[in-house]
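Chemist: When you get a sec, could you give me coordinates for this:
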Amino acid sequence: MVKISDVARHAGVSPSTVSYALSGKRPISEETRLRIERSILELGYRPHAGARSLASRRSQVIALVLPLRKGIHVPVVMQFATSVVTAAREYDYDVLLLTQSEGEEGIVRVARSAMADAFVIMDVELHDRRLPQLRTLDRPSVLIGFPADPTGLTCIDLDFQQAGETCVDHLAALGHRSVALVGSPPEVYARGTGFAQRVAAGVGAAAERNGLRATVLPCADTPTAVRALAERLLREQPDLTGIVVHNEPIVQPLIEALMSQGLRIPRDVSVTAICPDEIAEHAPVPITSVSIPSAEVGRRAVELLMSKLQGDEPPEATVLPVRFTARATTAAPPAR
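Modeler: Here you go, the predicted model:
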């Protein structure tokens, strides 16, 4: 089956330009239009009937479903939202931001009112109650995140399990034998949020494979909780020499709390993090980390959605590879 992306590649233009040529929503040069028409004829491209029907009543709006629930770190999720908005504008789409915890009721309300042509869904849980509605909705959707069963859905995300494994593998290669995952706030785990569960699974898998002892410790993103956790680690795990942090707002505060307990980073304790590059790079001591590629995830989510709106069938699963950077907060453990 010939897709709109095939036409774009053959004509040497972007998929959005082909879309404009077909819909007439934006002027393009006569030369470009003729080139696209020749490619359509040569390739035998036929717009999907459902896509043509949807195009006739489009609002040119994408609904971004981002419930701002307890435990969510707003600055990071807004990086994802900003990238969705920026990418959508390249396709002449606006974005309707839905931040309330309405679940499937909010999605149905927006779909029935024709306020949006399609949905991008964030904060995906393993057993997300929005999934049955999304599978039957007459508007396409893309999930940023993976549920336990992604069948019939289109999902994209960082490989969070591999992120957890990569951090532990790095510590194991340096010689560490006891590690801890300082994870998201407790309520994030309680909701069964997919990315948090997958990081924990990755840490556990890599620890078992390398013969390490590993613990998972959720942590609220408050100064009091961070200080209490640092004291607990020192008291309960005196042989701990490696920490993986997956909780963006506490990465630097946790390092400071450990240092206030008399620990030297990385001489006594090595720290890795799963966080945006700007957090790791701009810390007083640059932090060894796996990058969270929010800009790429948001952009590619929109590209997948535009493909579906044109009647194409993008892959159900898009998993971005891990990008790991060793910096100044990891080293061999102290001799015992």
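Chemist: C-alpha only now, for contacts and for neighbours.
Modeler: Fine.
Chemist: isn't there a strand covering I274?
Modeler: Yes. According to DSSP: H, G, I helix; E, B strand; the rest coil, I274 belongs to a strand.
Chemist: in terms of contact, does it touch V322 like I think?
Modeler: No. With contact defined as C-alpha atoms under 8 Å, I274 does not reach V322; the gap is 10.0 Å.
Chemist: more crowded one of those two?
Modeler: The residue with more neighbours, out of I274 and V322, is I274; 26 against 18, by other C-alpha atoms under 10 Å.
Chemist: Return the distance of the more buried one relative to R135.
Modeler: 31 Å (C-alpha to C-alpha, to the nearest Å).
Chemist: what is in contact with I274 and V322 at once?
Modeler: A163, V290, S291 (C-alpha atoms under 8 Å, 6 or more residues apart in numbering).
Chemist: Could you dump these into CSV and include distance to M306, secondary structure and neighbour count?
Modeler: Shown next, in CSV, are the shared contacts of I274 and V322 (distance: C-alpha to C-alpha, whole Å; DSSP: H, G, I helix; E, B strand; the rest coil; neighbours: other C-alpha atoms under 10 Å):
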residue, distance to M306, secondary structure, neighbour count
A163, 28, helix, 27
V290, 29, strand, 25
S291, 26, strand, 20
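Chemist: export the residues you listed to a markdown table and tack on distance to Y93?
Modeler: Putting those into a markdown table (distance: C-alpha to C-alpha, whole Å) gives the following:
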| residue | distance to Y93 |
| --- | --- |
| A163 | 33 |
| V290 | 32 |
| S291 | 28 |
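Chemist: what's the closest of the residues you listed to T318?
Modeler: Distance to T318 across these (C-alpha to C-alpha) is lowest for A163, with 15.4 Å.
Chemist: With V269 as the reference, measure out to the closest one.
Modeler: Distance from A163 to V269, by C-alpha to C-alpha: 20 Å.
Chemist: cool, Q261 as well?
Modeler: Distance from Q261 to V269, by C-alpha to C-alpha: 12 Å.
Chemist: Let's see this one next, to set against the first:
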Amino acid sequence: MVTLAEVAQHAGVSASTVSYVLSGKRTISAVTRQRVERSIQELGYHPNAGARALASSRSNIVALMMPLRTDMYVPVMMEIAIAVATHAREHGFDVLMLTGEEGPAAVERVVGSGLADAIILMDVELEDARVPLLRESGRPAVLIGLPADTTGLTCVDLDFAEAGAQCAQHLADLGHRQIAVIGEAPAVYERKTGFAERTIDGLRTRARELGLGVLYRPSEGGYATMAGTLGQIFTERPGVTGFVVQNEQALEPLLGLLRQDRRAVPEDISVVAVCPEQVALQASVRLSSVTVPAREMARHAVERLVAKIEGDTEDEVLLLAPELVVRASSGPAPAGA
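Modeler: Presented below is the predicted three-dimensional model:
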């Protein structure tokens, strides 16, 4: 491994000069700076994290607050986390993952201890108790998700309201007039988690505009729960011919129960999902779906966070445009429906 002293010898300067070039703490002539930077590049020198932190008063660590809850689909959360870590490393930052359900206490701990230069917040609620602390701290931060009030915040998310609207529009275009929505676990809505609330709001708004009947039911997922939910839906709304599902753990049980009930997909019942592409493609019936772009959201979040660390003070809300991909699970409403 190349050392700072070897860089200094190669460039014909003192070790302290190399350190000043790296830290920017003293003015170095352009000629000397260029010579040092050329030696760093030619030798492939990488200052260790401790040295960078001491030189720049930075930890070069980003805190990722990602509560791992039993009512959330963990593979999506982990896909985002891995993508955040990968893109952060490309910019010279490591990631400290905070997976506990600590709420504001986690923000206070990170800000008070100087553990991290910046914060990425996930699992954002409409009235998220962590957000006021972020605003007060002045620490660079990006949210993957939207609270109700985005003033003074930088947020990245899928436009879930539009995703819900596209699902309703797709089924209406196929002639469906009565649809059911299978949502996330009840606790997700009790917390008023942003992505879930926005999806159902967008769907209901578009359904009203189109004159669709909508029956919404949250679900824990699993066969036993879905069997009860499905029975209730067909009892209350026997004319339902289309389902919108925003719950990865409910998808396969729903498809299996429809088969048991001799309801063919999509001839009798159409199913549209909001889920990761891999889930849609690996289901027993390839699902028409709006993809949750986990990696893209992570990339945009890291890019905006790095810009903030470097001094960009502009706040923005970036909503990624959803795209509904039609596959085998949706088709025209049955005749007479």
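Chemist: what's the TM between chain one and chain two?
Modeler: TM-score of the superposed chains, computed with TM-score structural alignment, normalised by the length of structure 1, equals 0.83; 294 aligned residues with a C-alpha RMSD of 2.1 Å.
Chemist: neighbour-wise, which of Q261 and V269 of structure 1 wins?
Modeler: V269 (24 against 12).
Chemist: Find the nearest non-adjacent residue to the more buried one, please.
Modeler: T241 (4.5 Å; C-alpha to C-alpha, 6 or more residues apart in numbering).
Chemist: can you count the residues close to that neighbour?
Modeler: 25.
Chemist: Same question for A317 of structure 1.
Modeler: 17.
Chemist: before we move on, what about A264 of structure 2?
Modeler: Neighbours of A264 of structure 2 using other C-alpha under 10 Å come to 14.
Chemist: Would you map the helices across structure 2?
Modeler: 4-11, 15-23, 30-43, 49-56, 74-90, 104-113, 130-137, 160-173, 186-190, 194-210, 223-236, 248-260, 277-282, 294-309 (DSSP state H).
Chemist: mind checking which of these is nearest L68 of structure 2?
Modeler: Of the helices of structure 2, nearest to L68 of structure 2 by C-alpha to C-alpha is helix 74-90, at 6.9 Å.
Chemist: Measure the mean distance from the closest one to structure 1 post-superposition.
Modeler: Once fitted to structure 1, helix 74-90 of structure 2 is off its aligned match by 0.7 Å on average (mean C-alpha distance after the TM-score superposition for structure 1).
Chemist: just checking, I156 of structure 1 touches R299?
Modeler: No. Using C-alpha under 8 Å, I156 of structure 1 makes no contact with R299, being 10.6 Å away.
Chemist: what's the overlap in contacts for these two?
Modeler: Joint contacts of I156 of structure 1 and R299 (C-alpha under 8 Å, 6+ apart) do not exist.
Chemist: thinking again about what came up before, check the helices of structure 2 for me and report the most buried one.
Modeler: Across these, averaging neighbours per residue (mean count of other C-alpha atoms under 10 Å) puts helix 160-173 on top, at a mean of 23.
Chemist: Run through who's touching that helix.
Modeler: Contacts for helix 160-173 of structure 2 (C-alpha under 8 Å, 6+ apart): 195-196, 198-207, 210, 212, 242, 244, 270, 272-274, 290, 321-324, 330.
Chemist: repeat that with 6 Å
Modeler: Residues outside helix 160-173 of structure 2 that contact it (C-alpha atoms under 6 Å, 6 or more residues apart in numbering): F195, R198, T199, G202, L203, R206, A207, P322.
Chemist: of all the residues you listed, which comes closest to T235 of structure 2?
Modeler: A207 (21.1 Å).
Chemist: In contact with that closest one, which residues?
Modeler: A168.
Chemist: Could you find the counterpart of it in structure 1?
Modeler: Using TM-score structural alignment as the criterion, A207 of structure 2 maps onto A207 of structure 1.
Chemist: separation between that match and Q133 of structure 1?
Modeler: 38 Å.
Chemist: and if you look at M259 of structure 1?
Modeler: 49 Å.
Chemist: cool, P185 of structure 1 as well?
Modeler: In terms of C-alpha to C-alpha, P185 of structure 1 sits 28 Å off from Q133 of structure 1.
Chemist: average gap between stretch 162-170 of structure 2 and structure 1?
Modeler: Averaged out, stretch 162-170 of structure 2 is 0.3 Å away (mean C-alpha distance after the TM-score superposition for structure 1).
Chemist: Could you check how far that stretch is from the centre of its chain?
Modeler: 19 Å (C-alpha atoms, centre = their mean, to the nearest Å).
Chemist: what range in structure 1 does it sit on?
Modeler: Going by TM-score structural alignment, stretch 162-170 of structure 2 sits over residues 162-170 in structure 1.
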